[in-house]
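>>> Below: sequence and its predicted model.
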Amino acid sequence: MARIAFILLCHKDPKGVIAQARRLTASGDYVSIHFDARANPRDFESVRKALAENPSVVFAPRRWKCGWGEWSLVGATLEAVRMAVASFPLATHFYMLSGDCMPIKSAEYAHAFLDAEDCDYIENFDFFESDWIKTGFKEERLVYRHWFNERTQKWLFYTSFEVQKRLGITREVPADIQVMIGSQWWCLRRHTVEKVLEFCASRPEVLRFFETTWIPDETFFQTVVPHVVPRREIRARTLTYLVFTDYGMPVTFYNDQYDLLLGQDYLFARKISPEALRLRERLGALWAASGVHFPISNEATGLFRFLTGRGRIGRRFGQRFWETEGSLGRANTLLLVVAKKWHVAKRLTQAIRDRTEIPAVDYLFNELGAHLPDLGGVETTLEKRDRHRRALLRLLFEQFEASRMVICLDPSALHLIQDLMSDKADTRLLLIDSEFSSDYVRGHIGRVGLAGAQSAPDVVDRLVPTVRADLEHEAERLRDMDYTGFHSIAPWRNPEENAAQLARFLDVAPETALELARTEYLFSD
């Protein structure tokens, strides 16, 4: 009978990872975990401690800092695969999963399914001839070298690309390799995995090639497996069910889609909403069930295309009220930097991007350019951002593949601050106190239109005390809210005092917080 070693890549939700590992090993299978090195160290420690006594669970000895589109995802996978091969000699199949995946069949069904045919399941379509890539870079993924992360180092990513393109610096694909592409979610037999690892050991130049391609998790295994295994033994499909929206984001499944998921010809599905507790509970119990009959309809993808194509709202795949008005997710931490002097807040967020792994955007509800990634159009107007603020923020968490994120807000946006601070997510506030000189206040009066270039100086002078008092009152209103997650820094405090506040706010090491507090010209006008 098939025994599966699950290769579990995860970066958040430690309770869910622990439950997933216990569920999968209870059926006689195995789990090899790679927990992203960018994640909260306490999360990893809780997972490691909870599963330490389980002999069917192992951890990748090297933890990669993973980023979307990078080789690090392949490196992390190989690390977990090597550990699984060495630790579980009885494993017959190796199955890639993420922390967002859940079974939509029983273990009994999954084992029988894999026993029925001696083959590998991995999408592998010709990179150049197929239409698997719908938009964006295609050949450019391969013929140019990509050293930077497109989401977190956008300027470096596109600048290096443009320089190579302008200078004609291209490279050839390894001569004996036919590049293939497909979903990163595969299920491979043991001897296939062993051949892949042998290939990696004997062909370092191929690994070097893929290390600087873009999104190699969609091409590396998909290329190597058909190179080492006869094509007649490969089924060009994934056993994990997923659907993508027009924005290129995976569709999330909710509580009322249990029966729909069971009818798909797949063993697992992603992504299951972390808030769909009833669905997670039912699918978790399903894995341990026996004697369950699964009539296959495969209706979900067609139904999704039909409903979204007609623009219908509120049905199975329509936008749910909690997507626009609900929580940002209990597992996420939203860090609000509130500052009247926008240039000061932007210096801090730039320092956070430079010195930490925490994604940080600027005044996304006030300025179109706010260090936002491409979100498929949802970010194009300020009105749309504010109207769909929770959908926007949840999409940013997804896009950054992070559980923590910094955004900047103006203290005058009290309604927005109150709304976000009341969320079920771990929401914290850092107030950047400011000294408002007379010159600064005069400039502010001009920026907000209280006076124009032709206004008499004495008119502006009479406004200065009133406007300064109003600016100072904005900060006092926030203090009066008495939020639990309230922190503040100020130019009149020494760097050590500010660093203590930053360390608690960002949950970073004291030395990192001190570097941030000592950012050059941080409070300067």
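Structure's in. What do you need? No experiment lies behind these values; they were computed from the predicted model shown.

>>> For the rest of this, base every contact and every neighbour count on C-alpha atoms.
OK.

>>> my read: residue 132 touches residue 123, true?
No: counting by Cα atoms under 8 Å, residue 132 sits too far from residue 123 to count as a contact (10.2 Å).

>>> between the two, what contacts are shared?
Common contact partners of residue 132 and residue 123 (Cα atoms under 8 Å, 6 or more residues apart in numbering): 181, 182.

>>> Which of the two has more residues huddled nearby?
residue 123 (23 against 15; other Cα atoms under 10 Å).

>>> List the buried residues for the longest helix belonging to the chain?
The longest helix of the chain (DSSP state H) is helix 457-480. The neighbour-count check on helix 457-480 (16 or more other Cα atoms under 10 Å) flags 460, 464, 467, 468, 471, 474, 475, 478 as buried.

>>> Take this one as well and set it beside the first:
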Amino acid sequence: MAKIAYILLCHKDPEAIIRQAERLTAVGDYMSIHFDASASASLFKEIKDALKDNPNVTFAKKRIKCGWGEWSLVQATLNAVQSAVDAFPRATHFYMLSGDCMAIKSAEYTHKFLNDNDADFIESFDYFDSDWIKTGWKEERLIYRHLVNEREHKKLFYFMFEVQKRLKLERKIPEDLQIMIGSQWWCLRRETIEALLKFVRKRRDVVRFFKTTWIPDETFFQTLVRHLVAEDEIRSRTLTFLMFTDYGMPVTFYNDHYELLLSQDYLFARKISPDAADLKRRLGLLYVAQGVQFMISNEGRSLFQFLSGRGRIGRRFATRFWETESTLGRERELLIVVCKKWHVAKRVLERIRQVTNVPAIEYLFNEEDTPLPDLGGIQNTLEKRHRHRRALMRMLFDYFETDKLIICMDPANLDLLNDFAADRSVTRIMEIECQFSDDYLTGHAMRVGLAGDQTSVDTLERLLPTIRNDMVFESDRIRDAQFEHLTRMRETADVEKNADALSEFLAIPREKAHDIASTDYLFAD
């Protein structure tokens, strides 16, 4: 049976640390605490006095003053790990935590998970080939020596960097190491931890190298675990659920996130708000509970991106370089069917094909597998289709040897609509307005990853109005764009009005338009 030694790095809030230690050790697990040496001695004494009679708690034998981005964080972790190894010979796993982490599964579930998965859980991506570092320094973190704290001595930090750069004082990375990178929140087996500590004692050259790298807590353990452990025994992921905003700041969880956190495929979450008293209380009770069944839907990240992105829809005022390509052709007509319910648009398109014989292509800018002819590779990916949109459409006109072509688009593709509408060719747009039931919106949320089979009813009830409003917003943006040739079919309209819209859109006799509009299954879900 798995027994966990939690490695807790903390620097404030002794009351919360004491409660966390008592909670996690109440079921027989262990904890080794490193309390930052730069914090008040009285706060540390408060923690030690409160936990001195708990045999499952130990402390790092030497406290370190920790600074962001420097070796001190790694050394503090090593000190706490060594204390845990010495104090708890029965510990099978070592799990890194911070003071604002909390368990989002029961101890029973956590132990079973680790028993069933004999592996080390640590993000470990190739430092140079992966895109883990989104912006800023990459190679510079390693090949130059960083001797002072960047946040405390910013001018000196960058002055020393520039001097090394000008004098070409680059250093070599240890030849036998493949540098890896990832989150510092890991869970490692005892044999891995013991091998790592032995390696640290033996390879002082490696320690010296990492001591003067920048942000080594993202590379030290990640590199050594990959160096010491077979690849098939490493799961390159963290068991701690954490997310970041667009500004690189950790997302904080509050009282109303309880059900969302429980449904994620993780054992802990970071960061829990200090003010989320009810969330802390419920998660604390959960950890010691027995027989709890967890329904994993794992939609947290996609849900956050969707909800936080609603306020980030802006407009751009300059054309991108690929939009300067020549016109589709003055004599050509591009007809665009816009509809959120893709199956409805596809049915309308099929009926249009049958009645008019006009070439029609479904959601080529939304679905990778839309059937397209071989156009020399430009059609291979959605990214290429978007980037070379006008070139793609010209080639399709040429392929079908036609001056009239119909395509489908999602209402979210306003940039494409604006681009094609600005062309010298004739662009006609027909929006199909549909009704959206709660069942449909739930299915849509599942299809796009905002919800899963196990998403709670409470979460869906809060999510569905946002999705509905988002669809209304997309339709409003199309109206606000004031396209010159815009018609609209409506699920709620009668056949005669929809026939009028189709006749205008397709420039066909009304009898043919009526034939299409009268199809009884067009709007069926």
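Perfect, I can see it now. Computed from a predicted structure; not experimentally measured.

>>> Stretch 406-413 of structure 1 aligns to what range in structure 2?
Mapped onto structure 2 using TM-score structural alignment, stretch 406-413 of structure 1 covers no residues at all.

>>> Ok, stretch 243-251 of structure 1 next?
Residues 243-251 of structure 2 are where stretch 243-251 of structure 1 lands, counting by TM-score structural alignment.

>>> mind listing what residue 220 of structure 2 touches?
So residue 220 of structure 2 contacts 74, 210 (Cα under 8 Å, 6+ apart).

>>> ugh, wrong one, I meant residue 197 of structure 1
Here residue 197 of structure 1 is in contact with residue 82 (Cα under 8 Å, 6+ apart).

>>> re the thing from before, of the buried residues of helix 457-480 of structure 1, which is the nearest to residue 348 of structure 1?
residue 475 (18.2 Å; Cα to Cα).

>>> returning to what we had before: give me the stretch of structure 2 that the longest helix of structure 1 matches.
By TM-score structural alignment, helix 457-480 of structure 1 lines up with nothing in structure 2.

>>> residues making contact with stretch 231-240 of structure 2?
118-125, 183, 185-187, 226, 265-270.

>>> Tell me which residues of it come out buried.
Buried, per 16+ other Cα under 10 Å, within stretch 231-240 of structure 2: 234, 235, 236, 237, 238, 239, 240.

>>> ok, so of those, who is nearest residue 101 of structure 2?
residue 240 (8.2 Å).

>>> Enumerate every residue touching the closest residue to the closest one other than its chain neighbours.
Nearest non-adjacent residue to residue 240 of structure 2, counting by Cα to Cα, 6 or more residues apart in numbering: residue 268, 4.6 Å away. When contacts are counted by Cα under 8 Å, 6+ apart, residue 268 of structure 2 is found next to 101, 102, 103, 104, 105, 239, 240, 241.

>>> Could you rerun that using 10 Å?
97, 101-106, 110, 185, 238-242, 261-262 (Cα atoms under 10 Å, 6 or more residues apart in numbering).

>>> among these, which are in strands?
97, 102, 103, 240, 241 (DSSP state E).

>>> out of those residues, who has the most neighbours?
Neighbour max across those (other Cα under 10 Å) = residue 240, 27 neighbours.

>>> what about the helix or strand that contains residue 345 of structure 2, distance to the chain center?
According to DSSP states H and E, residue 345 of structure 2 maps onto helix 342-356. Put simply, helix 342-356 of structure 2 sits 36 Å off its chain's centre (Cα atoms, centre = their mean, to the nearest Å).

>>> which bit of structure 1 covers it?
Going by TM-score structural alignment: helix 342-356 of structure 2 matches no residues.

>>> same for the helix ranked longest in structure 2, what does it pack against?
Among the elements of structure 2 assigned as helix by DSSP H, the one spanning the most residues is helix 457-480. Applying 3 or more Cα pairs under 10 Å, 6 or more residues apart in numbering; DSSP states H and E, we find helix 457-480 of structure 2 packed against helix 258-262, helix 300-309, helix 414-421, strand 426-433, helix 438-447.

>>> In structure 1, which residue range corresponds to that helix?
Residues of structure 1 matching helix 457-480 of structure 2: none, counting by TM-score structural alignment.

>>> Do you have the helices of the stretch 201-350 of structure 1 handy? List them.
For the stretch 201-350 of structure 1, applying DSSP state H, counting those that start in this stretch gives helices covering 204-211, 220-228, 258-262, 277-287, 300-310, 321-325, 342-355.
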